[in-house]
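S.K.: Here is my input, please return the structure:
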Amino acid sequence: MPRFAANLSMLFTEVPFLERFGRAADAGFEAVEFLFPYAWPAATIRELLDAHGLRLVLHNLPAGDWEAGERGIACLPDRVDEFRAGVATAVEYAKVLGVGQLNCLAGKAPAGADPALLRATLVANLRHAAGELARAGLKLLIEPINTFDIPAFFVHRTDQALDLLDEVGASNAFLQYDIYHAQRMEGELAATLQKHLARIAHVQIADNPGRHEPGSGEIHYPFLFEHLDRIGYAGWIGCEYKPAAATEAGLGWMPAGSRRAGR
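M.R.: Sure, this is the predicted structure:
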């Protein structure tokens, strides 16, 4: 049976972030994920997780100035010190929050930058991050993101991400497979999930077009959920989509029994 985590950066956005934990629990979710915890004390978020009986399954490493349009700094040669300081911060948050894996956003390639230099920088930063996370008992994830939504994003295909992980060579480094991004860039979803299952630590979902809830577009999610069960995927599935209306009104796509009854 698939296990779904509410992405609090995308769901329940009509209320302030700290109020979304209770909404997720009331909607029947047992786990959550989100982009970043760093605007709040780790202890505050931990109290909310505990108060609502929720498990945190994922958040990202610091990714630069999000409001200014940055989407990660791991490939940027002039931001290495900032990236590595962010890794240390993320590990400290993870220790408090009880999360077992952190996602690294590679960032956007600056116009005119040397791709070989960007790749070398990313590989070195991933090796550093994987080592620091391994010492804390954590997994490091890397996520390909489509270049229609985020032009110039440096890591945008599954094979590219796996090649990077091969070069990094860390046993605790894995792929985060976002079905929406993969559909936009390459398709071949079921076969890719099966072929690389051992290297996929986390799956995220949204439909296409529109990045709304499953069932709103072209992706046949009932088949994919059954496929993930059939091939033995044991991780969480993050609901990282933009609800077409209120989040609770759009949860009918979830397989029966895949979340607890609302409180």
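
S.K.: okay, CA-based contacts and neighbour counts for the rest of this
M.R.: Fine.

S.K.: Which residue ranges of the protein form helices?
M.R.: Using DSSP state H, the helices of the chain run over residues 20-26, 42-51, 80-97, 115-135, 158-168, 179-185, 189-195, 221-231.

S.K.: what packs against the last one?
M.R.: Helix 221-231 sits against helix 189-195, with contacts defined as 3 or more CA pairs under 8 Å, 6 or more residues apart in numbering; DSSP states H and E.

S.K.: Next up, the contacts around Val168.
M.R.: When contacts are counted by CA atoms under 8 Å, 6 or more residues apart in numbering, Val168 is found next to Val123, Ala124, Leu126, Arg127.

S.K.: For the third one, give its distance to Leu18.
M.R.: Okay, so that is Leu126. As judged by CA to CA, to the nearest Å, Leu126 and Leu18 stand 30 Å apart.

S.K.: Same question for Tyr177.
M.R.: 27 Å.

S.K.: Kindly tell me how buried the closest residue to Ala43 other than its chain neighbours is, as a neighbour count.
M.R.: Using CA to CA, 6 or more residues apart in numbering and skipping residues adjacent in sequence, the residue nearest Ala43 is Val96, 6.9 Å away. For Val96, the neighbour count with other CA atoms under 10 Å is 14.

S.K.: Next: Gly257.
M.R.: For Gly257, using other CA under 10 Å, the count is 10.

S.K.: and the gap between it and Glu240?
M.R.: 20 Å.

S.K.: same question, Asp229
M.R.: Distance from Asp229 to Glu240, by CA to CA: 20 Å.

S.K.: Between those two, tell me which one has more neighbours.
M.R.: Taking neighbours as other CA under 10 Å, Asp229 and Glu240 compare with Glu240 leading, 27 against 12.

S.K.: can you tell me which residues contact that one?
M.R.: Residues counted as contacts of Glu240 (CA under 8 Å, 6+ apart) are Ala6, Asn7, Ser9, Met10, Leu11, Gln204, Ile205, Ala206.

S.K.: got the residues you listed as JSON lines, with distance to Ala191 columns?
M.R.: Listed next are the contacts of Glu240 as JSON lines, based on distance: CA to CA, whole Å:
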{"residue": "Ala6", "distance to Ala191": "26"}
{"residue": "Asn7", "distance to Ala191": "25"}
{"residue": "Ser9", "distance to Ala191": "29"}
{"residue": "Met10", "distance to Ala191": "28"}
{"residue": "Leu11", "distance to Ala191": "29"}
{"residue": "Gln204", "distance to Ala191": "16"}
{"residue": "Ile205", "distance to Ala191": "16"}
{"residue": "Ala206", "distance to Ala191": "18"}
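
S.K.: let's see this one next to it:
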Amino acid sequence: MPRFAANLTFLFTELPFMERFAAAKEAGFDAVEVLFPYDFAAQEMRAQLIRHDLTFVLQNTPPPNWAGGERGFAAVPGSEARFRSDFDRCLRYAGVLKPLHIHVMAGRAQGAVARATYLRNLRWACERAPQASLTIEPLNEGDMPGYFLNDFALAAEILDEVGAPNLGLQFDAYHAQILTEDVAAAWEAYGPRAVHVQIAGVPGRHEPTGGAVDWPGFFAALDGSGYAGWVSAEYTPEASTAEGLGWLAAARA
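M.R.: Here you go, the predicted structure:
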């Protein structure tokens, strides 16, 4: 059975942020992730992690302006200084929060110059933080218009070209199903590169139940492939978070 984590940016939003750690533990999660923790005190978050015996799985870079702002700068030509400054701030937070992975967001860009910029920035980041596990994640065009990394084959090429041992694939089953229309085949093809997995229902990005994905089959495929990382619930609950956690009990049955 996969090990499930709660994305506190998406789940338990009916509660103040610092109360979500306890709620996640009470709901049966042993790990959490936060997309952008930079509006909160790192030491206070660390205290919550320790108090509730939670593993901190993942945070994103860059820090600021998520609401209506940019989706990263790693592939954006001319934004190298911004990317590096944001990455260093991310590392300062990571030094306190100790995430297992840091997701390096590509941003909105296209073309050969963007690809070269992305490769250069990723190589720099991998060398800058050799002890950190960095990830890249393909995102679908509908949710992220203009996002550079919008294809799993491209992600595989980028990983091979960077060639860094501390850079891996972040496999989001929601995006994979939309991009490929066959999450099982996508996992078979690209799962061996994955160091982190996220889940959400298709369509709607709600609870991982029914819809276009055979979730019991997907979870079995994760187990069968030997995947040993965390599987983070990164979805928007249809009602309250607690009301929608039947999928978690079913997966553990």
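
S.K.: neighbour count winner among Tyr177 and Leu18 of the first structure?
M.R.: Comparing Tyr177 of the first structure with Leu18 by other CA under 10 Å, the one with more neighbours is Tyr177, at 28 against 13.

S.K.: Can you tell me the residue that sits opposite that one in the second structure?
M.R.: By TM-score structural alignment, Tyr177 of the first structure lines up with Phe171 in the second structure.

S.K.: quick one: contacts for the residue nearest to that match when sequence neighbours are not counted?
M.R.: Sequence neighbours aside, Val197 is the residue nearest to Phe171 of the second structure in space, at 4.8 Å (criterion: CA to CA, 6+ apart). Listed by CA under 8 Å, 6+ apart, the contact partners of Val197 of the second structure are Gln170, Phe171, Asp172, Ala173, Gly229, Trp230, Val231, Ser232.

S.K.: what's the counterpart of Val197 of the second structure in the first structure?
M.R.: Using TM-score structural alignment, Val197 of the second structure pairs with Val203 in the first structure.

S.K.: what's the answer for Ala156 of the second structure, then?
M.R.: Structural alignment places Ala156 of the second structure opposite Leu162 in the first structure (criterion: TM-score structural alignment).

S.K.: same question, Ala112 of the second structure
M.R.: Ala112 of the second structure maps onto Ala116 in the first structure, with residues paired by TM-score structural alignment.

S.K.: distance of the residue nearest to Lys108 of the first structure when sequence neighbours are not counted from Leu105 of the first structure?
M.R.: Spatial nearest neighbour of Lys108 of the first structure, excluding adjacent residues (CA to CA, 6+ apart): Phe153 at 4.1 Å. According to CA to CA, Phe153 of the first structure and Leu105 of the first structure sit 9 Å apart.

S.K.: same question, Thr44 of the first structure
M.R.: On the measure of CA to CA, Thr44 of the first structure and Leu105 of the first structure end up 25 Å apart.

S.K.: higher neighbour count, those two?
M.R.: Each of Thr44 of the first structure and Leu105 has its neighbours counted (other CA under 10 Å); Leu105 has more, 25 against 13.

S.K.: Quick check: the more buried one touching Trp66?
M.R.: No: look at Leu105 of the first structure against Trp66 with CA atoms under 8 Å: they stay out of range, at 11.4 Å.

S.K.: Please enumerate the shared neighbours of these two.
M.R.: Joint contacts of Leu105 of the first structure and Trp66 (CA under 8 Å, 6+ apart) do not exist.

S.K.: Please report the distance of the nearest residue to Ala109 of the second structure once chain neighbours are set aside from Leu139 of the second structure.
M.R.: Once flanking residues are discounted, Ala109 of the second structure sits nearest to Phe148: 5.1 Å by CA to CA, 6+ apart. Remark: distance between Phe148 of the second structure and Leu139 of the second structure (CA to CA) = 9 Å.

S.K.: Common neighbours of those two, please.
M.R.: In contact with both Phe148 of the second structure and Leu139: no residue, using CA under 8 Å, 6+ apart.

S.K.: Find the nearest non-adjacent residue to Gly191 of the second structure, please.
M.R.: Phe171 (7.4 Å).

S.K.: Would you mind listing the residues in contact with the one you found?
M.R.: Phe171 of the second structure neighbours (CA under 8 Å, 6+ apart): Glu137, Pro138, Gly191, Ala194, Val195, His196, Val197, Gln198.

S.K.: just these now: which is nearest Gly211 of the second structure?
M.R.: The closest of these to Gly211 of the second structure turns out to be Gln198 (CA to CA; 16.4 Å).

S.K.: now the closest one: how far from Gly28 of the second structure?
M.R.: 17 Å.

S.K.: Please apply the same query to Thr236 of the second structure.
M.R.: From Thr236 of the second structure to Gly28 of the second structure the distance is 18 Å (CA to CA).

S.K.: Pretty sure Gly211 of the second structure sits against Gly201.
M.R.: Yes: with contact defined as CA under 8 Å, Gly211 of the second structure reaches Gly201; the gap is 6.7 Å.

S.K.: who has more neighbours, these two?
M.R.: Using other CA under 10 Å, the more surrounded residue of Gly211 of the second structure and Gly201 is Gly201, with 23 against 12.

S.K.: And that one, how far from Asn150 of the second structure?
M.R.: Between Gly201 of the second structure and Asn150 of the second structure the computed distance is 19 Å (CA to CA).

S.K.: if we can go back for a sec, which one among the contacts of Val168 of the first structure gets closest to Phe225 of the first structure?
M.R.: Leu126 (30.4 Å).

S.K.: Please say which position in the second structure that closest one maps to.
M.R.: Under TM-score structural alignment, Leu126 of the first structure pairs with Leu122 in the second structure.

S.K.: show me the contacts for that match.
M.R.: Ala74, Val162 are the contacts of Leu122 of the second structure under CA under 8 Å, 6+ apart.

S.K.: Distance of it relative to Glu33 of the second structure?
M.R.: Applying CA to CA to Leu122 of the second structure and Glu33 of the second structure gives a distance of 22 Å.

S.K.: Check Ala186 of the second structure too.
M.R.: 24 Å.

S.K.: Much appreciated, bye for now.
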